[in-house]
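>>> okay, here's the prediction I keep looking at, along with the sequence it came from:
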Amino acid sequence: MIFNENAMPLIVKYQSAREAEAIATQALLSAMESGSRDMPALDALTQEMTDAHNKAMDILDALQQHRIDS
C-alpha cells in the first residue's frame, strides 16, 4: 500500500503498535514453550496479545484514509 505524506504520524504509530504486538506474542509463546500451566497468567498474556493486535488493526484502519493506491 502507498500512503500520502500525511500518513507519516500514523505509520509511526502503526510500527510501534506492531512491535508491541510482536513483544506480546513472544511473551505468550515463551510462557507456553516453558510449559506453564498457570492459566490466569496465560489468559492475561493472551489478552495482552489480542489487545495489541486490535490496536494495530485500528491504526491500520485509520491509515486507509491516506491511501493513494487502488
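Everything's here; your move.

>>> from here on, just use CA atoms for contacts and neighbour counts.
OK.

>>> please name the residues that touch Met32.
Met32 makes contacts with Leu42, as judged by C-alpha atoms under 8 Å, 6 or more residues apart in numbering.

>>> so which strand or helix has Asp43?
Asp43 is part of helix 39-63 when elements are defined by DSSP states H and E.

>>> comparison target, given below:
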Amino acid sequence: MQQSDNLAAIWTPYVFYLDGKLSHCGVNSFQLVKTGPDWKIHYLIDNLHGGDCEQFIKQYSTDG
C-alpha cells in the first residue's frame, strides 16, 4: 500500500473461477480515501493478464 494522508493506492492480483474452472486472472487496483475513521474505495480498475494464468498463480502465490 502507498499512502499519503487520507489517500491510498493498493493493487492485488486476482484469479477468477467460473463453475469451478479457471477463467482468467489479472490485477485489481484500488484507490482509497479515508473519511473519518474508515477507508472507502473511491475507484477500482483491473486488467486482464494476457499470459498463462497457471504461471501467474505461481508468481503471486503466498503458499509455501
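Yep, that arrived. Predicted model only: the values in this text are computed from it and were never measured.

>>> quick one: TM-score?
Scored against TM-score structural alignment, normalised by the length of structure 2, the superposed chains reach a TM-score of 0.25; 25 aligned residues with a C-alpha RMSD of 3.5 Å.

>>> what does the helix holding Asp43 of structure 1 contact?
Outside helix 39-63 of structure 1, the residues that reach it (C-alpha under 8 Å, 6+ apart) are 3, 7, 10-11, 13-14, 17-18, 20-21, 24-25, 27-28, 31-32, 36.

>>> that one: which residues count as buried?
Leu42, Leu45, Thr46, Glu48, Met49, Ala52, His53, Lys55, Ala56, Ile59, Leu60, Leu63 (16 or more other C-alpha atoms under 10 Å).

>>> again with stretch 40-50 of structure 2
For stretch 40-50 of structure 2, using 16+ other C-alpha under 10 Å, no residue counts as buried.

>>> so what's the gap between that stretch and the chain middle?
7 Å (C-alpha atoms, centre = their mean, to the nearest Å).

>>> returning to that earlier point: distance between the helix holding Asp43 of structure 1 and the chain's centre?
6 Å.
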